[in-house]
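[1] fold the following and give me the result.
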Amino acid sequence: MTVKQTIKRIIPIFVLKVLRKGKKRIADRRANYLQTKRFKRWFSRDDSTDKARVETRLAFDIHRLEKGLSHVDFRDGFGKGVLSEISKRMVLLEKVDPRFMENPLYLQGLAVLHEYQSRHKKDGYDLSEVESLFPVRIWNAAFEYQPGAPVNAGSFVMNALSKKDNLSKGFVELAEHRYSVREYSSEPVPQELLDKVYEVSMKTPSVCNRQATRVYQITDSERIMKALKIQGGFLGYAMPPVLLLVTSDIRAFMNNGERNEPFVDGGLFSMSLLYALEAYGLAACPLNAMFNLSQDRQTRELLDIPDYEFPVMYIAVGNFPESVPVCYSTRYEPEKIVTRI
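    Next up, the predicted model:
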């Protein structure tokens, strides 16, 4: 008889259960601690100076500028704070990447700055104040950057007619031409169309087919306005006709090892929703639900979300206007993200 078997015979079962629970609690706390510690060690801070984290900050600020450039109500002189950040990161990238002129993020910086310069030049707006934020070499390189170069950034105009036959398109074409749209026509979104979108999205895989994802469909304009005011990332845009909040029901998960699974399953379902919306010719934009404690409390109260659900993300939905500017949101080449083992 082994030592383990002997201990089991000597110690009462209820004591063994208590010991096992204690051991599991310690393991869970250690896992949570190590995950938090790893995140805090590696996330991109404002004062980060290594290449990967400088690129993270630069990508974030490029997209912020793209959103301003793609706004229907374009405002001359916008974004000086963002432009200052872009200048700072491009200078840092020059220092940490010897091949910065081949770096896609650096080139995106030039491309988005080029559109900013061109749009203001066309409007006859004086950019001397903005120009002073950049080293001369970067400002001039952006001015000379050619639109349509291998790496692009900024905005372009999308026409609703290009979405007319989406249901007959293959997945590759559909995916390649899906862009986030933040401004919509006044035409209401038919409920039967949304129901078809949900039906398609139900094919999304989930851990052991537990299907924990829930969707809150909001069409009341006042609640949409309140929800997005709390969310804080859709300021400056007219309210969408429909706002979806995707959540995950924590009761569908069985142990601390699955603590991240609500967001995995919720994220998978959200992407299915976005593709289904695109297929049925509806415009959409995912919006984060990374709430602080106050935002979380207010959102739960506003939408009557139970404590056992995690908010995953919002998705703004509407019909495409006749034409609408959207962000390029240039993606990396696959070689950047794939490691072959």
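
[2] all contacts plus neighbour counts: C-alpha atoms, from now on.
    OK.

[3] ok, residue 172 - how many residues close by?
    Around residue 172 there are 8 other residues, counting by other C-alpha atoms under 10 Å.

[4] swap in the one 4 residues further on?
    Here the number of neighbours of residue 176 (other C-alpha under 10 Å) works out to 8.

[5] okay, it and residue 20: tell me how far apart.
    In this structure, residue 176 lies at 50 Å from residue 20, with C-alpha to C-alpha, to the nearest Å as the measure.

[6] could you do residue 296 as well?
    The span separating residue 296 from residue 20 equals 34 Å under the rule C-alpha to C-alpha.

[7] of these two, who's got more company?
    residue 296 (18 against 12).

[8] mind telling me what element the more buried one is part of?
    In the assignment (DSSP states H and E), residue 296 maps to helix 293-303.

[9] in that helix, what counts as buried?
    Neighbour-count burial for helix 293-303 flags 295-296, 298-300 (criterion: 16 or more other C-alpha atoms under 10 Å).

[10] can you name the next helix or strand after it?
    Sequence-wise, the next helix or strand beyond helix 293-303 is strand 309-319, with elements assigned using DSSP H and E.

[11] beyond that next one, next helix or strand please.
    Proceeding C-terminally, strand 309-319 gives way to strand 323-327 as the next helix or strand, assigned by DSSP H and E.

[12] now show me the structure for the sequence below, then we'll compare the two:
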Amino acid sequence: MKQKIDQLILKITLSLIYRLRTRFDNKKKHYISWAISSPIKSTIYYSLFDNSFDNEHYRILNGKFNFSSNKLSSGVYARTRRNIHRIEKGISASLLVKREMFAKDYIEETVFGVEELLNTKYVNTPFHKWSVDVLNNYFQLVKLDEDLQYLSEKWKIMFNKFNIKDLENVNLHIPYNYSKLPISNIGFSELDSLFKRRHSVRWYNDKKVNVKLIKQAVESSLSSPSACNRQPFEVLYITGQRLNNMKALKLGFEMFSDNIKSFIFIVGDLSSYTEEQDKHLIYIDGGLFAMSLMLSLESLGISSCPINYPDTVGLDDKVQKILDLENYQKGVMLLSVGYANEDSPIPFSAKKELNEIFREIN
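    Alright, predicted model coming up:
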């Protein structure tokens, strides 16, 4: 009975909000001056008068729900990836300053998370190897109390159960010295030249881009930094009819639409998080990846253009239908890619000067 009453109250409330939004649609500016005085008033304003954040709330909650309810979601995978990365950061710190204990508040969750992922065969070999080596290193390094002794024994059983020994002879995927990083033959002048070379190209010739080159650029760009190494995105290479369907959305590229032969679409995965504080990480990590990707493509002679993907009402719903996405996925960046027409005009795009954006603060 109580549940039915609650549902009725929610239904009535929702109906009232819809009516308020319709009635006061032309009076938003009047209420903005009232709403800007505090965060709670701003929340009330968007709840009652403006639907601009409805889509974000909807997809964040879907991500949060999928994280907790779907064992095969990237939520469990992302959480365990994050924890493994946190552990290896603790190992790195311990190599410099001896510490007897760290990660005790999430080590159990990590061990059982790795077990769950290995049981479902959800993970690939690189993660398999990385998680195994880091946990082995952890249990060798820390001082074992009663709780950790139990987890250490549990880990040994898992180690034998999943034939993890097959990976023992491969190079260890654990923290290593900075001096062992690969030597780079690229100096500042070469990097600066690549930055200046990369420009947004909007006019492409008819030469088809080999998907192997796209994969090569994507794989290289996966070295981009990501918050706790979760990499909460998917990369879609779009051609054919779905390309035409995406073009029909008219996102500001209509004047050169006929030249576009393929899109790369970076899609954020909000099921990688449980906390609203992390809601912007899909854009941060996706943006870091996108810049690396554009530079990688440029190094392969492939031009690109980042296209505005605004958070307009209904856009993600339309894209979701075209590309068969999930409710917790959200567009981050759309790129047109192809081989530049040699006569393609390139906007000069004068950039801000250093003194406009840089301040030294002591």
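
[13] any chance you could compute the TM-score here?
    After superposition, the two chains reach a TM-score of 0.50 (TM-score structural alignment, normalised by the length of the first structure), with 183 aligned residues with a C-alpha RMSD of 2.7 Å.

[14] angle of the helix holding residue 296 of the first structure against strand 309-319?
    Calculated by axes from the mean of the first three to the mean of the last three C-alpha atoms, to 10 degrees, helix 293-303 of the first structure forms an angle of 70 degrees with strand 309-319.

[15] packing partners of helix 293-303 of the first structure?
    helix 221-231 (3 or more C-alpha pairs under 8 Å, 6 or more residues apart in numbering; DSSP states H and E).

[16] what are the buried residues along the helix it packs on?
    Neighbour counts using 16+ other C-alpha under 10 Å place 224-225, 227-228, 230-231 of helix 221-231 of the first structure among the buried residues.

[17] and which of these is nearest residue 3 of the first structure?
    Distance from residue 3 of the first structure was checked for each of the buried residues of helix 221-231 of the first structure by C-alpha to C-alpha. The minimum falls on residue 231, at 57.1 Å.

[18] hang on, that closest one packs against residue 294?
    No. Under the criterion of C-alpha atoms under 8 Å, residue 231 of the first structure is not in contact with residue 294, lying 10.5 Å apart.

[19] now do the strands in the first structure.
    Defined through DSSP state E, the strands belonging to the first structure, from first to last, are 155-159, 213-218, 242-249, 282-288, 309-319, 323-327.

[20] export those as JSON lines, with columns for mean neighbour count and distance to residue 172 of the first structure.
    Formatted as JSON lines, the strands of the first structure follow (neighbours: other C-alpha atoms under 10 Å; distance: least, C-alpha to C-alpha, whole Å):
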{"stretch": "strand 155-159", "mean neighbour count": "16", "distance to residue 172 of the first structure": "18"}
{"stretch": "strand 213-218", "mean neighbour count": "18", "distance to residue 172 of the first structure": "26"}
{"stretch": "strand 242-249", "mean neighbour count": "23", "distance to residue 172 of the first structure": "25"}
{"stretch": "strand 282-288", "mean neighbour count": "22", "distance to residue 172 of the first structure": "17"}
{"stretch": "strand 309-319", "mean neighbour count": "23", "distance to residue 172 of the first structure": "22"}
{"stretch": "strand 323-327", "mean neighbour count": "20", "distance to residue 172 of the first structure": "20"}
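
[21] between these, which gets nearest to residue 142 of the first structure?
    Relative to residue 142 of the first structure, the nearest member of the strands of the first structure by C-alpha to C-alpha is strand 155-159, separated by 15.5 Å.

[22] quick one: list the elements packing against that closest one.
    So strand 155-159 of the first structure, by 3+ C-alpha pairs under 8 Å, 6+ apart, packs with strand 323-327.

[23] just checking, what packs against the strand it packs on?
    Here strand 323-327 of the first structure touches helix 51-69, strand 155-159, going by 3+ C-alpha pairs under 8 Å, 6+ apart.

[24] check whether residue 334 of the second structure sits in a helix, strand or coil.
    Put simply, residue 334 of the second structure is strand when judged by DSSP: H, G, I helix; E, B strand; the rest coil.

[25] tell me how many other residues crowd it.
    In terms of burial, residue 334 of the second structure registers 20 neighbours under the definition other C-alpha under 10 Å.

[26] nearest residue to it other than its sequence neighbours?
    In space, residue 334 of the second structure comes closest to residue 265 once its chain neighbours are excluded; the distance is 4.6 Å by C-alpha to C-alpha, 6 or more residues apart in numbering.

[27] break down the first structure into its helices, ranges please.
    Counting by DSSP state H, one finds helices in the first structure at the ranges 3-10, 13-42, 51-69, 80-96, 104-122, 128-131, 136-144, 171-176, 191-201, 221-231, 261-279, 293-303, 334-337.

[28] how about the ones you listed in CSV, adding distance to residue 311 of the first structure?
    Formatted as CSV, the helices of the first structure follow (distance: least, C-alpha to C-alpha, whole Å):
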stretch, distance to residue 311 of the first structure
helix 3-10, 43
helix 13-42, 20
helix 51-69, 22
helix 80-96, 28
helix 104-122, 31
helix 128-131, 39
helix 136-144, 40
helix 171-176, 25
helix 191-201, 18
helix 221-231, 11
helix 261-279, 9
helix 293-303, 8
helix 334-337, 28
